[in-house]
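> fold the following for me, if possible:
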Amino acid sequence: MSVTATKTVRIGVIGVGRIGSMHADLLARQVPGAEVTCVTDARPDSARAVGDRLRVRASTIDGLLAAGDVDAVAICTSTDTHADLIVAAAEAGKAIFCEKPVSLDLAEVDRALAAVEAAGVLFQIGFNRRFDPAHAAVARAVAEGEVGDVQILRITSRDPAPPPIEYVRTSGGIFLDMTIHDFDMARFVAQSEVVEVYARGAIRIDADFAAADDVDTAVIVLEHANGCLTTIDNSRQAVYGYDQRVEVFGSAGMAASENPLAHSTIVRTATGVRAATLPYFFLERYIPSYLREWEAFVTAIATGTAPPVGPADARAPLVIGLAAWRSLREGRPVRL
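Next comes the predicted model:
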């Protein structure tokens, strides 16, 4: 892997919609050793607005990739553009951070990752939940042997409200849009690849999901190579907030991550106990994980080491997601 060590990692952000704008703000203001030098977007007005706010230049994609003051790119565009942008950035010799997934098509993922390998550039995929302090502590308990041999892993992932149906139609469906984070978490915590997938799904929230050939409620069972069994439950509507929990059970004990509350106040009276609700938006829940994700990327570039979430981690969750769709449609477990 060929990377140029730099004191400050200069990053160009490609795509400054909701997620890209958030990343640009974090990189510019809260990530030590990082600097945003250039932004671009399919909507030039959006790029100029973000550039003006951060006091950096707005450019075209070609201009950003050719810039001498851009060491790395953050690809935060729509999924269907990721593969081509990864290939172009690799050929330009830039280190690459890409939001998940690389593509909804496995052949496109392989094409993009082949370009990364051929160019020898550093690549990190944006599975930010690995960097959540609570989830990471569960994975660390497994890695350090505190829970013994891992036997059962449970992952709960429930959104507070369904996305717009226009988004659902192009998202790849629940398994490739939402559960793909959980597939990565399962590999991360169990420390073992998935060898079989069995998925069940239903429409329990919004009948429009049927027209999009999707489901809004799902349960998935994964079998890992080390024998661990993982269950994942998903819902597109948890009325009480953004619900994200992980529990691992093993021969020597268990470890679990709970949801943070909006604040820590607890009121106790004669009528009962009241606490705050859960965060309602994913940006409220996961800003600390996004910051740690960027710190890991910047450290990898600065030290010339492989990032903790690399090309193999970009591919495996998509394979599991595609198998989950096949399992649901064919009503059977699918071996990988």
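> from here on, contacts and neighbour counts on C-alpha atoms
Fine.
> and for residue 125, the neighbour number?
25 (other Cα atoms under 10 Å).
> what do you get for residue 70?
Residue 70: 20 surrounding residues under other Cα under 10 Å.
> which ones are touching it?
By Cα atoms under 8 Å, 6 or more residues apart in numbering, the residues touching residue 70 are 10, 11, 12, 37, 38, 64, 94.
> that's a strand at it, yeah?
No: going by DSSP: H, G, I helix; E, B strand; the rest coil, the assignment for residue 70 is coil, not a strand.
> next SSE after whichever strand or helix holds residue 232?
For residue 232, the element it lies in under DSSP states H and E is strand 229-235. Downstream of strand 229-235, the first helix or strand assigned by DSSP H and E is strand 243-250.
> just checking, what packs against that following strand?
Contact analysis of strand 243-250 by 3 or more Cα pairs under 8 Å, 6 or more residues apart in numbering; DSSP states H and E lists helix 133-143, strand 150-158, strand 253-257 as its packing neighbours.
> next, the angle strand 150-158 makes with that strand.
Orientation of strand 243-250 against strand 150-158 (axes from the mean of the first three to the mean of the last three Cα atoms, to 10 degrees) gives an angle of 170 degrees.
> list the buried residues of strand 243-250.
Across strand 243-250, burial judged by 16 or more other Cα atoms under 10 Å covers 243, 244, 245, 246, 247, 248, 249, 250.
> give me the three-state assignment for residue 84.
Residue 84 - assigned by three-state DSSP - is helix.
> helices along the chain, start to end?
18-29, 44-54, 61-66, 79-91, 106-119, 133-143, 165-170, 174-177, 179-190, 208-211, 282-303, 311-330 (DSSP state H).
> okay, those in TSV with distance to residue 336 and mean neighbour count next?
Shown next, in TSV, are the helices of the chain (distance: least, Cα to Cα, whole Å; neighbours: other Cα atoms under 10 Å):
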stretch	distance to residue 336	mean neighbour count
helix 18-29	32	18
helix 44-54	42	17
helix 61-66	37	18
helix 79-91	23	20
helix 106-119	14	17
helix 133-143	23	19
helix 165-170	25	14
helix 174-177	16	22
helix 179-190	13	24
helix 208-211	27	14
helix 282-303	29	19
helix 311-330	7	20
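> this one as well, want them side by side:
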Amino acid sequence: MNVGIIGAGRIGQLHAQNIMCMYNVHIRSIADPYMTTETSEWANSIGIPNILLDYKTILEDKAIDAVLICSSTDTHAHISLEAIAANKHVFCEKPIDHDLKKIRQVLCALEKSPVKYQVGFQRRFDHNFRAVRQAVEQGCIGNMYMVKITSRDPTPPPIPYIKVSGGLFLDMMIHDFDMVRYLSGADVVEIYANAANLVDPAIGAAGDVDTAVVTLRLNNGAIGLIDNCRHAAFGHDQRAEVLGSKGAIQSFNDKASTAVLSDEHGEHAEKPLLFFLQRYMQAYRNEVLSFIRAIEADTEPEITANDGLQSVLIGLAAKKSLQEHRPVKIEEIDKLGG
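The predicted model follows:
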């Protein structure tokens, strides 16, 4: 199978490195309008034969079966539409877009096309979260009461990124909205958000919050709770718990080592992994491998365009809840089109 990568930034390079280790999958081209000499040399060093500035060249190449869209968020929807029209299978980094109309245009195009389309929510492929999901599916916790997710970054992103990110709910917590749906097997019907600017005044000046808690009501009757913060001094804090009538299942932070030193001063253990690429390295590999397998087996990808739509709907509802200081039903956003 031949693939093309659109976007040669950090995530595009990560996917390229992972694909190079996959059997029978070949990167034919990589394109980025801002391709630097350094990036071009990197692409050449790992054996990518075609290093391009224009992604349309990839879409016009009949030898390419699938594309990975790793460019900036504002390009995802229109490149997706062009790729679908070119009959290319698509792996698109989250989100498809922040505009519901544009996302629905992609869904409409997919209804008329046989191509596979997967959204890049890598946490679904993390070993810890998959173990939680499996326990829930097998009925180990009984009737579900509550889903709790903690997601905190070691350091906030740069302010220029904050300004174009869509805000905490559509950039950071969007992963957790997807995880609530994934772990519970249910849809979110209502959300209430509370948030503040406590980490860095510059984030507030950019129009965003950096610390937030949301409560969610699911269509299976369970309650969801998510807390996010742009700064956790001790590392990348990623934990989850599902509570039910038979018990609970929890997942904890990954560390470089599970060894614990005990002495007269107490117990000493490694901090959680500091960087999200370390924390989710295998998950990033697994999500692309899952996409490739869906193409080969002609099956539905594990994360569909509709999953991408649902997470954005929840994110927009969270923003509205914060602005209006009230619970917001997801159907309000769905009916208004954003």
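> just to revisit the earlier point, what's the farthest-apart pair in the buried residues of strand 243-250 of the first structure?
243 and 250 (23.3 Å; Cα to Cα).
> tell me the counterpart residues of stretch 172-187 of the second structure in the first structure, please.
Using TM-score structural alignment, stretch 172-187 of the second structure lines up with residues 178-193 of the first structure.
> kindly apply the preceding question to stretch 255-265 of the second structure instead.
By TM-score structural alignment, stretch 255-265 of the second structure lines up with residues 261-271 in the first structure.
> now the aligned residue in the first structure for residue 293 of the second structure: how far from residue 11 of the first structure?
Alignment note (TM-score structural alignment): residue 293 of the second structure maps to residue 299 of the first structure. Between residue 299 of the first structure and residue 11 of the first structure the computed distance is 13 Å (Cα to Cα, to the nearest Å).
> kindly report the same for residue 110 of the first structure.
When residue 110 of the first structure is compared with residue 11 of the first structure (using Cα to Cα), they lie 25 Å apart.
> also residue 133 of the first structure?
From residue 133 of the first structure across to residue 11 of the first structure, the span is 25 Å (Cα to Cα).
> next: residue 159 of the first structure.
Going from residue 159 of the first structure to residue 11 of the first structure by Cα to Cα gives 31 Å.
> same thing with residue 80 of the first structure?
For residue 80 of the first structure, the distance to residue 11 of the first structure - Cα to Cα - is 22 Å.
> same check, this time on residue 231 of the first structure
For residue 231 of the first structure, the distance to residue 11 of the first structure equals 38 Å [Cα to Cα].
> neighbour count winner among these two?
Higher neighbour count among residue 231 of the first structure and residue 11: residue 11, with 27 against 18, using other Cα under 10 Å.
> looking for the alignment partner of that one in the second structure.
Using TM-score structural alignment, residue 11 of the first structure sits opposite residue 3 in the second structure.
> for that match, which residues are in contact?
25, 26, 27, 28, 29, 64, 65, 66, 67, 68.
> take those residues and map them onto the first structure. Which survive?
Using both residues aligned by TM-score structural alignment, their matches' Cα atoms under 8 Å, the first structure keeps these contacts from those: 25, 26, 27, 28, 29, 64, 65, 66, 67, 68.
> just checking, which of the contacts of residue 70 of the first structure belong to strands?
Counted as lying in strands by DSSP state E, out of the contacts of residue 70 of the first structure, are 10, 11, 12, 37, 38.
> need the residues you listed in TSV with distance to residue 336 of the first structure, can you?
Listed next are these as TSV, based on distance: Cα to Cα, whole Å:
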residue	distance to residue 336 of the first structure
10	39
11	37
12	37
37	42
38	41
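> so which of these is the closest to residue 187 of the first structure?
Using Cα to Cα, these come closest to residue 187 of the first structure at residue 11, 29.1 Å.
> state the distance from that closest one to residue 312 of the first structure.
Distance from residue 11 of the first structure to residue 312 of the first structure, by Cα to Cα: 23 Å.
> sorry, back to before: end-to-end on the match of stretch 255-265 of the second structure?
Terminal residues of stretch 261-271 of the first structure lie 21 Å apart, using Cα to Cα.
> contacting residues around residue 71 of the first structure?
Here residue 71 of the first structure is in contact with 9, 10, 11, 12, 94, 95 (criterion: Cα under 8 Å, 6+ apart).
> if I look at residue 281 of the second structure, how far off is residue 91 of the second structure?
17 Å.
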